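Q: Prediction below, plus the sequence it came from.
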Amino acid sequence: GPADIARAVDFAKSIDASKLQPAILTPFPGTPVYKKLVEEGRMVFTGERDWEQFDMMNATFQPRHMSPWDLEMEFFRAANSFYSRSEGLRQGRLFGAVFGAKRYALGICSRFGRGAVWLAGTFAKGSSYYRLKHTPWKYADTEKCAPALPLAPCPGAKDGAGIWEEKRAIVESAVAFCLIVLSIVSKVRGKQHRTHKVAL
């Protein structure tokens, strides 16, 4: 569940790991786990028509302790926590400014990705993320109102924290996008300035 994921991220931070690559259990077609989940009716996507979803970064099945969409969001939450600004600064003090900047840049990419996925899941009706977000959770009745669930403690209802999480995803995505644009503009202007000096 979410607590297990958070513990794994905290452990990676505690040993000063340089990188973290979260991965979602991916039941590849032809494997025993895929066959088992198909028999239990827990696959959201199937390899025959949704092969591009089987990349270890997308939820493809129905977990027992959180919805498929919550699992997808936990993937990004783990990356965002590990590649946070504070962690970038800490890593910069330990291993140098360049390393810290790279660490934080990965965090910006992660935040942009999370925001983009949330927007697709909310508004892009033809997308796989929209399908994932709006797939009824198979275990909603058994896990209803479990306090460990992120975003939606009671399936079908959103609490204040869940709404805040969704709004924050949009804000983080917008900020990340602006930073990327500013970086590109800065590089272009710098190149133009150097070209102008050479011409003079």
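A: Received the coordinates, thanks.
Q: drop to CA atoms for contacts and neighbour counts, all remaining ones
A: Noted.
Q: For this structure, which segments count as helices?
A: In the chain, the helices defined using DSSP state H lie at 2-14, 32-39, 47-50, 68-82, 85-95, 97-123, 128-133, 140-143, 160-199.
Q: Show me which residues of the fifth one are buried.
A: Right, the one you point to is helix 85-95. The neighbour-count check on helix 85-95 (16 or more other Cα atoms under 10 Å) flags 85, 87, 88, 89, 90, 91, 92 as buried.
Q: again, but for the third one
A: Taking 16+ other Cα under 10 Å as the neighbour-count basis, helix 47-50 is seen to contain the buried residues residue 47.
Q: circling back: mean neighbour count, the helices of the chain: which tops it?
A: Comparing the helices of the chain by mean neighbour count (mean count of other Cα atoms under 10 Å), helix 68-82 ranks first with a mean of 22.
Q: for that one, packing partners?
A: Packed against helix 68-82, as judged by 3 or more Cα pairs under 8 Å, 6 or more residues apart in numbering; DSSP states H and E, are the following elements: helix 2-14, helix 97-123, helix 128-133.
Q: Report the angle between it and helix 97-123.
A: 160 degrees (axes from the mean of the first three to the mean of the last three Cα atoms, to 10 degrees).
Q: could you check the angle helix 160-199 makes with helix 68-82?
A: 50 degrees.
Q: so what's the residue lying closest to residue 169 once chain neighbours are set aside up against?
A: Ranked by Cα to Cα, 6 or more residues apart in numbering and with sequence neighbours excluded, the top spatial neighbour of residue 169 is residue 115, at 4.7 Å. By Cα atoms under 8 Å, 6 or more residues apart in numbering, the residues touching residue 115 are 169, 170, 171, 172, 173, 174.
Q: Quickly note the distance from residue 115 to residue 71.
A: Look at residue 115 and residue 71: by Cα to Cα, to the nearest Å, they are 15 Å apart.
Q: Against that first model, consider the following:
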Amino acid sequence: MDVTVLVVVVVAAVVIGGLGLALVRAHARGSDVLAELSVADWFSLKVNLTAAEAARATTAVEAAASERGTEPERREIAPRAQTPARVLWVDDNPDNNVHETIALERLGRFVVKATNSRAALDYLKELDIALVITDLHRGDDSDAGRDLAARLAGRLPVVVYTGDAGTAGVVPGASAVVDQPWDLVDAVQRLLART
């Protein structure tokens, strides 16, 4: 174990232990003490995307492009350090996005799927979601994706992934409207790098 990591762990344990002891003593004296401690305030996590994972993600995006019947572009996803993030994908046909999901998972994105906006809003209430991907049409509701994007405007990035971005027009609340797997991955990576 690296000495720096060991020192950080020991210091963190001492600080947390000291705070815990102080809270226990205050509570024993009858004080109404409320304290919150967020590890996220102290640490940030970066994960190194290995060359092997980047290559597997590239293969998954190429498979998605091929499945969509588009000319497979030859792009490479570069290995790099990035912060893991949870992505919510709302689509009534999630199996249509298997390869795109695999690519995002290989890039350190934890993909949670919902098939309707009601479930999506429940996930958003309960989980720390960094970005939403949505389709436009779900079942008989041709505006489901537009409505969800508008509802989330300003709260977090929304990427609309649709069959034809050219005909989708402007989608209020959407950070990007894309129709190709490479564009999807690029948008997600770009938007999450900002947050």
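A: Okay, I see it. Computed from a prediction, not measured in an experiment: that's the story for all the values here.
Q: TM value for the aligned chains?
A: Superposed pair, TM-score by TM-score structural alignment, normalised by the length of the second structure: 0.21. Supporting alignment: 73 aligned residues with a Cα RMSD of 5.6 Å.
Q: quick one on the thing from earlier: can you put the buried residues of helix 85-95 of the first structure in JSON lines and add distance to residue 6 of the first structure?
A: Shown next, in JSON lines, are these (distance: Cα to Cα, whole Å):
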{"residue": "85", "distance to residue 6 of the first structure": "17"}
{"residue": "87", "distance to residue 6 of the first structure": "15"}
{"residue": "88", "distance to residue 6 of the first structure": "18"}
{"residue": "89", "distance to residue 6 of the first structure": "20"}
{"residue": "90", "distance to residue 6 of the first structure": "19"}
{"residue": "91", "distance to residue 6 of the first structure": "19"}
{"residue": "92", "distance to residue 6 of the first structure": "23"}
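Q: which one among those residues gets closest to residue 165 of the first structure?
A: residue 85 (18.0 Å; Cα to Cα).
Q: close enough to count as contact, the closest one and residue 110?
A: No - using Cα atoms under 8 Å, residue 85 of the first structure is not in contact with residue 110, being 11.9 Å away.
Q: longest helix in the second structure, by residue count?
A: helix 3-28.
Q: And it, what's buried?
A: residue 23.
Q: on contacts alone, who are the packing partners of the helix or strand following it?
A: Downstream of helix 3-28 of the second structure, the first helix or strand assigned by DSSP states H and E is strand 47-48. Identification of packing neighbours for strand 47-48 of the second structure by 3+ Cα pairs under 8 Å, 6+ apart yields strand 81-82.
Q: Just list what the strand it packs on packs against, helices and strands only.
A: strand 47-48.
Q: Go ahead and confirm residue 131 of the first structure touches residue 121.
A: Yes - at 7.2 Å, residue 131 of the first structure counts as touching residue 121 under the criterion of Cα under 8 Å.
Q: Next, find the distance separating residue 121 of the first structure from residue 115 of the first structure.
A: 10 Å.
Q: I'd like the contacts of residue 115 of the first structure as JSON lines, with distance to residue 11 of the first structure appended.
A: Output for those, formatted as JSON lines (distance: Cα to Cα, whole Å):
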{"residue": "169", "distance to residue 11 of the first structure": "25"}
{"residue": "170", "distance to residue 11 of the first structure": "28"}
{"residue": "171", "distance to residue 11 of the first structure": "28"}
{"residue": "172", "distance to residue 11 of the first structure": "25"}
{"residue": "173", "distance to residue 11 of the first structure": "27"}
{"residue": "174", "distance to residue 11 of the first structure": "30"}
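Q: Going by distance to residue 4 of the first structure, which of the residues you listed wins?
A: The nearest one, if we look at these relative to residue 4 of the first structure and count by Cα to Cα, is residue 169, at 22.0 Å.
Q: Now do the contacts for the closest one.
A: Taking Cα under 8 Å, 6+ apart, one finds 111, 114, 115, 118 in contact with residue 169 of the first structure.
Q: I'd like the helices and strands packed on helix 68-82 of the first structure as JSON lines, with distance to residue 195 of the first structure appended.
A: Formatted as JSON lines, these follow (distance: least, Cα to Cα, whole Å):
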{"stretch": "helix 2-14", "distance to residue 195 of the first structure": "43"}
{"stretch": "helix 97-123", "distance to residue 195 of the first structure": "26"}
{"stretch": "helix 128-133", "distance to residue 195 of the first structure": "44"}
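Q: Among the ones you listed, which comes closest to residue 190 of the first structure?
A: That would be, of these and by Cα to Cα, helix 97-123, which comes in at 19.5 Å.
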